[in-house]
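Chemist: Here's my sequence, what's the structure:
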Amino acid sequence: MKRSRLVLALAAAALSAATTLGATAAQAAPPSPDDIDRPIVITDPVPPGFTSWEELYGAQQRINTVADQIEAIAAAPEGAGFGAIVTEPAADRIRLYWKGAQPASLRALLARDTGVSVDLEPAAYTQIEMQAGIERIMAEQPETLSATANQITGAAPMPDAGGLTVFVSRDAASGRELPGVRAAGMPVSVQGTTAPQVAASRLNDFKPYWGGGLWSVFGNAPSCSTGFAVTVGGATKMLSAGHCAQSNGQFAVDGGGQVSDIMGPITKSSDPALDSLLINTSSSGRVFFGDEKTSNTARVVGRHFNHVGDYVCTSGAFSGLRCLIYVEATNVTQTFYVKGKKVGTFNRLVFAVHVDAESAGGNGDSGGPVFEPDFTAGGVWAIGTFTGMDSIENPAPCTGVPASESRGCSWQIWFTSVSQSLNFFGGEIVTG
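Modeler: Presented below is the predicted three-dimensional model:
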């Protein structure tokens, strides 16, 4: 098929709404060569401390180059004392929280002139200790979300490695009295009224597929977004959200929705707590950006870890490009619900918020790319795939495909770490 573009007049979400795929569609004009490789333009206001988005992301790339090296040390046997990282792009600074003696590899890195200041501060707890606390708190999750009783819905390490932040479905005051919170075994900060819903058009893409396009399980209407092209075992595949499919062996179909538009079979993560899957199809290292009707793409230049303090963008098939999104927590474990029924408890998540409380994403964006623009390299760094949002307690007006009874959006989102997904599948990001 030719690379035509279908704009879907629906807002389906995997596991959250039932609509008819392609019930209403309009064909867009084929893209010109200039459309395919335009620079990303961010129209959101620039955060304080910077005069342009180019300046902000230039600083963030310098910082994350060093932060990723620290993450690699933390993942090695000598990195057991690692607590947390907080990035401060406006100050060209990293705050590194470490418990106990630092290994020689870390001392050597900190002694080098990287151009980035690293403030080493003592951590009350290691990442390993905090993760054990999260697992204790999240060990027993009810199958339904109570309409009246307060419940724990998620937990994350505090940014300064001083304990845990626990998310509850109702008010924080009564949440502090919940048995799981009281038995945490370390300091806990409670954040109330958090009951996230799994989120689930851009265009009718074709092989090799790009990230940020529309896809669904063949024969099922609810739609999701493609994430990033990856290679596993020498073959290209497309990364997306695990909750978008029920089982291995199902077939993914692109926005055309017909048998001729089948992308390939699906392989879900064998770990139900990792919200990732692979579509076994030809893919390329590019992602769509712009609104839901766009033909513009940017090349993928690599992948980064996630750090508290980073600014990121989402680019799902339904919402289009959304930026000014700030990372508040990493290594999050969160339970998600649809109409009050538990869908799953996922870990290796990142929690982020739109600074101006505008939409950061919504239904139809699940599995879509989350990235950091790199204006110097002329592309984007892959950092995550969209998992869900809190459109009930913290809604925001949808962008892109209009809101409907089956579509909601939020300024609070969760996404799955690309690095964690690649580690699990043994894959590498495909660059453009």
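
Chemist: From here on, just use CA atoms for contacts and neighbour counts.
Modeler: OK.

Chemist: residues in contact with Gln334?
Modeler: Applying CA atoms under 8 Å, 6 or more residues apart in numbering, we find Gln334 in contact with 153-155, 345-347, 349.

Chemist: now with 7 Å?
Modeler: 153-155, 345-347 (CA atoms under 7 Å, 6 or more residues apart in numbering).

Chemist: May I ask which of these has the most neighbours?
Modeler: Among those, Ala155 has the most neighbours (other CA atoms under 10 Å), with 30 neighbours.

Chemist: Following up with a second sequence; could you model it the same way so I can compare the two?
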Amino acid sequence: MERAVEIGGVPVSAVPAVVPQATATRHSDANPWSAGAELTTPGNRFCTSGFGGWRGNVAVLLTAAHCGTSGTYTTGTGAVIGSASDSDAGLDITVISLGGTPSGQFFDGAWNNGSGYRKRVFGAGRNNVGDLVCNSGAMSGVHCGLKITATDYGTNINGVWHTDLDNAVRTDDSTVTVAQGDCGGPVVASVNGGEDIQARGIISAGGGDPVICGGVSDVVTSTSCFDTVMFVPIGPVITKFGISLA
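Modeler: Presented below is the predicted three-dimensional model:
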């Protein structure tokens, strides 16, 4: 199997004071919570939020298990999002119980898009080899035109066996596919080439070849970028945790 590197948990160089903002952004999300926003993990590391949903009447938000399986998650500016309530190391998924509700949206655009522009997610879809997907990470923003090259395989990443992974690679050599710190973020696809967007997975790792980073967050002092993203397909996540996406 190709080289794989878990891409979450970048240590944060500084934790800013909480600053009230009128508009939720990747760096400073607010209730109702969206995917693709910056998370400060229980271990004070940099990760990204995944899709929101419901387990019965409990509002939840997904992220990668290697970002943290217990403790409190906050925004980039220190606002409390919620606490980890459940996880699965093999799927690399942690469920965060929310203080608030999920928005059913994900942040679009660059990592530092101050407008807080978001898109709505409508349901979930299965990945197939050849599909084109986008991912959205708080470290490096949105990347589209990523072509799925493998589905439903397992591999060892940093000593942990991960199951049900899918792969997507860039189709434009001038772009970054994923950066360290994007882990936990959403992978999506357009149903018909328009604005009807499906949930497809949660970012788990960077693979393939390292590439030069460009246009990534300056909140941390350094990161690593890759031409391949490994992600957990959304189907097994919904089944395992009994989640209905918002």
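
Chemist: ok so, going back, Pro30 of the first structure: which of the contacts of Gln334 of the first structure is nearest?
Modeler: Phe346 (38.5 Å; CA to CA).

Chemist: Quick one: map that closest one onto the second structure.
Modeler: Taking TM-score structural alignment, Phe346 of the first structure has His162 as its aligned residue in the second structure.

Chemist: so whichever helix in the first structure runs longest aligns onto which residues of the second structure?
Modeler: Assignment by DSSP state H gives helix 53-75 as the longest helix of the first structure. The aligned range for helix 53-75 of the first structure in the second structure is empty, by TM-score structural alignment.

Chemist: ok, now stretch 297-317 of the first structure?
Modeler: With TM-score structural alignment applied, stretch 297-317 of the first structure matches the range 118-138 in the second structure.

Chemist: Now do the end-to-end distance for the matching stretch.
Modeler: Chord length of stretch 118-138 of the second structure, first to last residue, is 13 Å (CA to CA, to the nearest Å).

Chemist: Mind listing what's buried along stretch 371-383 of the first structure?
Modeler: Neighbour counts over stretch 371-383 of the first structure (16 or more other CA atoms under 10 Å) mark 371-375, 379-383 as buried.

Chemist: Which two of these have the greatest separation?
Modeler: The most distant members of those, if one measures by CA to CA, are Phe375 and Ile383, lying 16.1 Å apart.

Chemist: Quick check, Arg348 of the first structure in contact with Thr416.
Modeler: Yes - with contact defined as CA atoms under 7 Å, Arg348 of the first structure reaches Thr416; the gap is 6.0 Å.

Chemist: Please identify which of these two sits among more neighbours.
Modeler: Between Arg348 of the first structure and Thr416, counted using other CA under 10 Å, Thr416 has the larger neighbour count: 32 against 21.

Chemist: tell me which element the more buried one falls in.
Modeler: strand 412-417 (DSSP states H and E).

Chemist: can you pull out the helices in the first structure?
Modeler: 33-36, 53-75, 104-111, 127-137, 172-175, 179-182, 418-425.

Chemist: among the contacts of Gln334 of the first structure, which are in strands?
Modeler: 153-155, 345-347 (DSSP state E).

Chemist: would you turn those residues into TSV with distance to Ala396 of the first structure?
Modeler: Output for these, formatted as TSV (distance: CA to CA, whole Å):
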residue	distance to Ala396 of the first structure
Thr153	21
Gly154	21
Ala155	23
Thr345	24
Phe346	23
Asn347	25
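
Chemist: Please name the residues that touch the closest residue in space to Cys144 of the second structure that isn't next to it in sequence.
Modeler: Sequence neighbours aside, Cys134 is the residue nearest to Cys144 of the second structure in space, at 4.1 Å (criterion: CA to CA, 6 or more residues apart in numbering). Contacts for Cys134 of the second structure (CA under 7 Å, 6+ apart) come out as 142-146, 187-189.

Chemist: got the contact list for the nearest residue to Val166 of the first structure once chain neighbours are set aside?
Modeler: In space, not counting the residues next to it along the chain, Val166 of the first structure is nearest to Ala155; the distance is 4.3 Å by CA to CA, 6+ apart. If a contact means CA under 7 Å, 6+ apart, then Ala155 of the first structure has 134, 164-167, 332-334 as its contacts.

Chemist: out of those, which is most surrounded?
Modeler: That'd be Val166 among these, by other CA under 10 Å, with 30 neighbours.

Chemist: just checking, that one touches Gln191?
Modeler: Yes - using CA under 7 Å, Val166 of the first structure is in contact with Gln191, at 6.1 Å.

Chemist: Distance-wise, check the residue nearest the centre of the second structure relative to Ala199 of the second structure.
Modeler: What sits nearest the mean C-alpha location of the second structure, by CA atoms, centre = their mean, is Gly185, with 0.6 Å. Gly185 of the second structure is 11 Å from Ala199 of the second structure, where distance means CA to CA.

Chemist: One more: Ser13 of the second structure?
Modeler: 32 Å.

Chemist: for Cys67 of the second structure, same thing?
Modeler: Distance from Cys67 of the second structure to Ala199 of the second structure, by CA to CA: 21 Å.

Chemist: same check, this time on Asp88 of the second structure
Modeler: Taking CA to CA, one finds Asp88 of the second structure at 19 Å from Ala199 of the second structure.

Chemist: All good on my end, thank you.
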